[in-house]
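Visitor: sharing a model prediction with you, sequence too.
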Amino acid sequence: MKLKATDRLMPSSDGSVRIEGYLGQRMTSCIHNGVMAANHALFQIPFRDKTDEGGSWGGEFWGKWFTSAVLAYQIEPTDHHGAILADAIQGLIDTQSENGRISSYENDFGDWDIWGRKYALLGLIAYYDLTGKKEALQAAVLATDELIRIAGPGQKKLTETGLSLLEALSSCSILEPVVLLFQRTNDQKYLDFAEYLVSLWSEPSAYNPNGIRLIEDAIAGIEPLKIASPKGYEMMSCYEGLCELYRATGRHEYLEAAIKFANLVREKESMIVGSGSSGELWCDGTKRQTELLEQPMETCVTTTWIKYCYQLLRLTGDPKWADEMETTLYNALLSAMVPSGNWWAYFSPLAGERVPSHMQVPLVQCSCCSANGPRGLLTAPGWAVMNDDSGIAINLYYQGNWSGRVNNGDEVGFEMETAYPEPDNIRIKVKQSKSCSYTIKLRIPAWSRQNELQVNGERIACIPGTYTEIHREWKSGDEIHLKLDLRGRVITAPGNINHKAIMVGPIVLALDSRLSDGEKHVSLWLDHQQMERKHNQDWNIDYVLLDNCSDQETYIDLVPAASKPEGVWMAFEVPFLIRPTHFVGHKESKLVMCDYASAGNEFNESNLFRVWLPQPLFMEQAFPKGTWHILVHSEDRPEIPDGTRQLEQTGFLSL
């Protein structure tokens, strides 16, 4: 069908992007050891046996895993992976009732009933999009028709279903697959149901006397913490659905609400590594991120933030959403995946230790974040290179290649050589069979203040925070050379001027206990460019005056570390100052800091880390200990599963 609002940027066709290098290796581990190694038959059990009737939420896992598996297949379209998808889709369809119902509950409207149905629908639609097989689409049609029969106008209001604590946000998020189904069938009843559901958001309900008001409050600039129930993951899922409804209707207030809410998340909730939440709730996290927050940055929030930003990048063409995704991808998201790729953290702190997720629903041998994390990671090829009416937009710089078509149908492509974001050099070599005219847009991140760009040796100016558009007749062998600003940047915490952090490009650095065997019993100050160095001839001493902890962004000289532990991606020597008293005894010191995703990646109590550095930093108290207790709230510290999710462990040998 023809949408009322079209995307400014469109994802490249499946399989057109091949990502290698560090990011490619992490994706491969996720696919082979996590997504495609999962025993997907377990995820069908809740639908077959209605095991969620007692209050569980096992119904969400099939759809989360399956949509990840579809992304994995698009990256590695092997016969083996295809067979896994076909088997899983048939397994779900086999649980569908004669009336079309697909649910993990015996009775309608259990706490997570509609939430689980949403994920089942997303999986069915994703398989139809991938294969064109009508059986999957028909199953989604029947399931949605049955939902409309029980929750359409005059029936049970979805805003009065699910957990009252969440004020029906989980149920309301079914908006997304309902609109996707309309877009694929052009059946007006699905659009009518979607708009009816959104109208309920503005009406009083048994859960909220004012209604959840996701549209009105976002447009009014109400901060996320004060909109409805502040459950970050479910709330953003509703706005994802609103983006799809905007495409279907063209109603500007839907897009306006989605953009304004996302900007509020950036301003009020996003932490330096690109995620937010405490205890899964919005928490004014931008200002509070230097605290030892309980259960910070749920991986489901991280994944959904990436998916939400992806929606807005498509709809607006604004590169700031790609900036956001890049930061989140390399920091909050990759830090949550254990090195082997078979499991994920539930929460990710900025200080202390990393803790793997507990086995949240033993019946399906999974946790919500371990099922959801891959959905964020494996979207990267979709937004790395995108199409628009004039050509292509390169959003992510990576080792690998891309091939596809531009708007006039010409086949084009390129090879990219870079280890970015560790070195600053990016080389893009055009590879195509014939010359043709189109535009290549290069994302210049907002943080990259000093840039060098050349095409075949000709210098081109570029502005931070924008796309640099190069329109010309491109021929095979043309080369683009881009150098971004990878100087170390000292960042001041928004809520505490005395706390500093260091970023290199999109990468947040952290102290790691494996790398910090140097100075003891001392207080250290970051030795950055705002420090004022003085020499007194009478006393023949050099001393340093502080910058009064200015909140001005400044730079710091970093040197790649000569050595680093196995499993650490990036490491730098960082200059610090020892200032034991006013003028006397000032001297330089060096500590090694690594990328946040590598920090603490042994996932044990002895491997500690921290991002925010109080000024001064007293080294004896640099690493908070025992923080797993505020991440898990259980008697036992979770362990990483061994990756063998066998049916024998559950007793379901008949599957």
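Guide: Sure, I can see it.
Visitor: alpha carbons only for contacts and neighbour counts from here, please
Guide: Noted.
Visitor: measure the closest residue to W344 other than its chain neighbours to R354 for me?
Guide: If the residues on either side of it in the chain are set aside, W344 comes closest to M337, at 4.4 Å by C-alpha to C-alpha, 6 or more residues apart in numbering. Using C-alpha to C-alpha, to the nearest Å, we find M337 at a distance of 10 Å from R354.
Visitor: presented hereafter is structure B, for comparison with structure A:
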Amino acid sequence: MVGIALALFAVAQVGPYRVADKLPDVFHESSPSDVHLGGYIGQRIADSEVNRLRTVDLKPLLEGFHHRPGSHPWIGEHIGKWIHAATLAWANERDPELKTKLDAAVKELISCQEPDGYLGTYTPDKRFGLYENADWDVWVHKYDQIGLLTYYRFTGYKPALDCSRKIGDLMIATFGPGKKNILSAGTHMGMAATSILEPMTLLYRHTGEAKYLDFAKYIVSSWEEPGGPKIMSTLEAGKPIDQVGNGKAYEMLSNLVGLCELARATGEKRYLHVAELAWDDIVKHELYITGTASYYEHFHPGTDLPNQTSKNVGETCVTVTWMQLCQQLLRLTGGAKYAEEFERSEYNHLAAAQKPDGSAWCYYTSLEGKKPYTTETCCCLSSGPRGMAIIPETAYMTGILDGQNTVFVNTLETSHATVNLPGSTTTVDQQSSFPNAGKSNITFATHFKAETPMGAAKLAIRIPKWATNFRADVPGTIRDGWYVIKPKREVTLRVHLSFDMPLVKNESMIGGETYLAWTKGPFVLCKDMSKAADDGLVRFADVVDDRYRIWLPTQPLATSAFQDAKESRSVEGNVDGSICDGDPGTFVVTFDGKKHESAWFALNLESPVEVSHFEFVQGGLFHDGGWFDSSVEPPKFEVQIAKGGKWMTIAPVVGYPKTTATDRGSLKAGDAFKVDMLKSVKVYGVRVIGTPACGDNPLQSFASCGELIARP
């Protein structure tokens, strides 16, 4: 995007900042109050506001501030996240019900601040340190500030700024040279604490008080201290992102977002360069096809990206913070590649983690398996709506191209934007059939407030990489991924766009085998495993209750004839897993706190299949059970010959080690035990049954199963 980036400079400022950019944005985001999205993503944004943000019970989120300590080490982060998302959503939708709730929440949070500025959820003896179950204090204050400063930005409510300022003063009084080291107050090599860099920099921008900028610079210097994450030096040395700190993705990305804010505030291009290095390495080595990163919540060496549910793929907090980094770099550089990756995440991993009606979110969203939506308070349930709420800010952006005001269009959804430029107001109205078809009509009009030497604004429409045969009926030039149109003065411009969204095949090597994934337009597609093989593909973002798979084998796999069959077990248990999803890590148990004589796990089909191979994969093992007691007899494979009929023993689980009710012997989670019969048998069902173990609690017993397989 070099051509456009060199030609652009700042033209406008969103928000009541007292300190101007020292490194001006190339692209300026729009206020969410000036952009209204319809279509596919617009509906997701609206549903997030109506069915999540508006309905959240705020009492549990504020309880820890009223009665310290809170119920969870980072319970305090949630109210700040909610205020951030709710403020942006209110600015976009102007929902009076949400505004009433928002105003009350802000006032209640502010009322909980102590005289010295403390606004966390810990008792005085466990503050700003790495205490047991009390080691997220600075992190919570970060989200307090993010929420309060966002609210102040859009409402001008000064007590919110004053509260945030008191937090900033407390940070300065507590940490710094000759005081406590901020690294000692944050998990993950201090990165949780140092991520307060973002709001402290914004606090400086809002107040103009240099002490907050000095503290932000101190944070960056602290990274290089002994035991610190060494974010700057590691990336500047050309090392990969997984070698920064301990590789914890969410916290690291949060620091990089803050570093971008500091670059903007100081003009220090070194900070921007480090963020760009990190972004480049993530795209090259860590990014999934769906636009998320991390498994087990960390970055990892190489390009091995596991897809299974048990690998804790794509934490929603990571997806959202990755989008924020893309947004920051898009603003600072104007690079179309950042808009491309923001869009990839928006339509895929973010939308896939959200239940389509907006009411629930996934903590992790794997590329195969089943989506674990939740409404139980957790970091990702609070982060997801923030991701949806920032989308309108990047849909329409402004800048200067060749000395002329330019509106940059980053969406092909039905939408409307009002853009205020020096001397004029420009409106953009887009009526689109996207994403169902590749057609859109844009009406672009500039209304002059006074004579301006810059004339009517240009229109620049991003040409997505996934769009082929992109055509416009108004002459323009293609420049660095943008279709640029220079309209005549005082003429309403109407542009008819057409483009193709072909089905695209993507290849990847997984475990030495070639797998394929399919995309159409911005959407990653997946196979709905509940449907017949010829039923085609669906959008990953739209799958709700069914099992799915994105990466599909090119050669038939030796899969179980009972994959995605109806599951049952002797006791429902307390683990929400599966024994027929191809992932032994998603085990189930028969635990209910009671003692049982037997435990079994079964799979059933509507129609019979012929099988001769049986396999049991051991699930999780615990101090109080999870295995079969084989001291009297080993567990057995049983089959159902008739639909709904009696279970018949077909073979023992050969090779199952010697165990007792209290000792699992050499057994390990994930151990597989296979039996091959000489002749196949036609069956409706298969199960494994045995005596459950009690471990160190003889008052109960239970077993565990990772996978149950039967095939020809």
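Guide: Structure's in. What do you need? Here the structure is a predicted model, which is why all the values come from computation and not from measurement.
Visitor: what does the superposition give as a TM-score?
Guide: Scored by TM-score structural alignment, normalised by the length of the first structure, the superposition of the two chains gives a TM-score of 0.78; 541 aligned residues with a C-alpha RMSD of 2.4 Å.
Visitor: need the contact list for Y346 of the first structure.
Guide: Residues near Y346 of the first structure by C-alpha atoms under 8 Å, 6 or more residues apart in numbering: E298, T299, C300, A336, V355, P356, S357, H358, C368, C369, S370.
Visitor: how many neighbours does the second one have?
Guide: By the criterion of other C-alpha atoms under 10 Å, T299 of the first structure has 33 neighbours.
Visitor: what do you get for the fifth one?
Guide: Burial measure for V355 of the first structure: 29 neighbouring residues, criterion other C-alpha under 10 Å.
Visitor: need the strands for the stretch 451-600 of the first structure, in chain order.
Guide: 452-455, 458-459, 466-474, 479-483, 488-493, 496-504, 507-512, 523-526, 532-536, 541-545, 554-556, 559-560, 571-578, 587-595 (DSSP state E, counting those that start in this stretch).
Visitor: packing partners of the fourth one?
Guide: Counting contacts by 3 or more C-alpha pairs under 8 Å, 6 or more residues apart in numbering; DSSP states H and E, the secondary-structure elements packed against strand 479-483 of the first structure are strand 425-430, strand 452-455.
Visitor: need the winner for burial among those strands.
Guide: For those, average neighbour numbers computed from mean count of other C-alpha atoms under 10 Å are highest in strand 425-430, which has a mean of 20.
Visitor: can you pull the contacts of the counterpart of Y398 of the first structure in the second structure?
Guide: The equivalent of Y398 of the first structure in the second structure is E413 (alignment by TM-score structural alignment). By C-alpha under 8 Å, 6+ apart, the residues touching E413 of the second structure are L37, G38, G39, Y40, I41, G42, Q430, Q431, S432, S433, F434, P435.
Visitor: still on that earlier bit, indicate which one of the helices and strands packed on strand 479-483 of the first structure is closest to V178 of the first structure.
Guide: For these, the distance to V178 of the first structure is smallest for strand 425-430, at 40.5 Å, taking C-alpha to C-alpha.
Visitor: equivalent range in the second structure for that closest one?
Guide: Under TM-score structural alignment, the match for strand 425-430 of the first structure is residues 439-444.
Visitor: closest to D113 of the first structure out of the strands of the stretch 451-600 of the first structure?
Guide: Minimum separation from D113 of the first structure across those (C-alpha to C-alpha) falls at strand 507-512, 38.8 Å.
Visitor: the closest one: how far from the chain's middle?
Guide: 18 Å (C-alpha atoms, centre = their mean, to the nearest Å).
Visitor: residue range for it in the second structure?
Guide: Counting by TM-score structural alignment, strand 507-512 of the first structure pairs with residues 523-528 of the second structure.
Visitor: the matching stretch vs the first structure, average offset?
Guide: Compared with the first structure after fitting, stretch 523-528 of the second structure has a mean deviation of 0.6 Å; criterion: mean C-alpha distance after the TM-score superposition for the first structure.
Visitor: contact partners of that stretch?
Guide: By C-alpha under 8 Å, 6+ apart, the surrounding residues in contact with stretch 523-528 of the second structure are 289-290, 344, 347-348, 517-519, 536-541, 543, 546-552.
Visitor: just the strands of the stretch 451-600 of the first structure: most buried one?
Guide: The stretch of those with the highest mean neighbour count (mean count of other C-alpha under 10 Å) is strand 507-512, at a mean of 26.
Visitor: okay, angle between that one and strand 488-493 too, please.
Guide: Going by axes from the mean of the first three to the mean of the last three C-alpha atoms, to 10 degrees, strand 507-512 of the first structure is angled at 80 degrees with respect to strand 488-493.
Visitor: for the stretch 51-200 of the first structure, which segments count as helices?
Guide: Assigned by DSSP state H, counting those that start in this stretch, the stretch 51-200 of the first structure shows helices spanning 59-75, 79-93, 113-131, 134-151, 169-172, 175-185, 188-200.
Visitor: find residues that contact each of M337 and R354 of the first structure.
Guide: A345.
Visitor: please pick the buried ones from the contacts of E413 of the second structure.
Guide: Buried members of the contacts of E413 of the second structure, scored by 16 or more other C-alpha atoms under 10 Å, are L37, G38, G39, I41, G42, Q430, Q431, S432, S433, F434, P435.
Visitor: counterpart of the first one in the first structure?
Guide: Looking back up the chat, that one is L37 of the second structure. For L37 of the second structure, the residue aligned by TM-score structural alignment is I19.
Visitor: doesn't G400 make contact with that match?
Guide: Yes: taking contacts as C-alpha atoms under 8 Å, I19 of the first structure lies within contact range of G400: 4.8 Å.
Visitor: nearest to Y308 of the first structure, of the helices of the stretch 51-200 of the first structure?
Guide: That would be helix 175-185 among the helices of the stretch 51-200 of the first structure, by C-alpha to C-alpha, at 11.7 Å.
Visitor: centre of the chain to the closest one, how far?
Guide: For helix 175-185 of the first structure, the distance to the chain centre is 23 Å (C-alpha atoms, centre = their mean).
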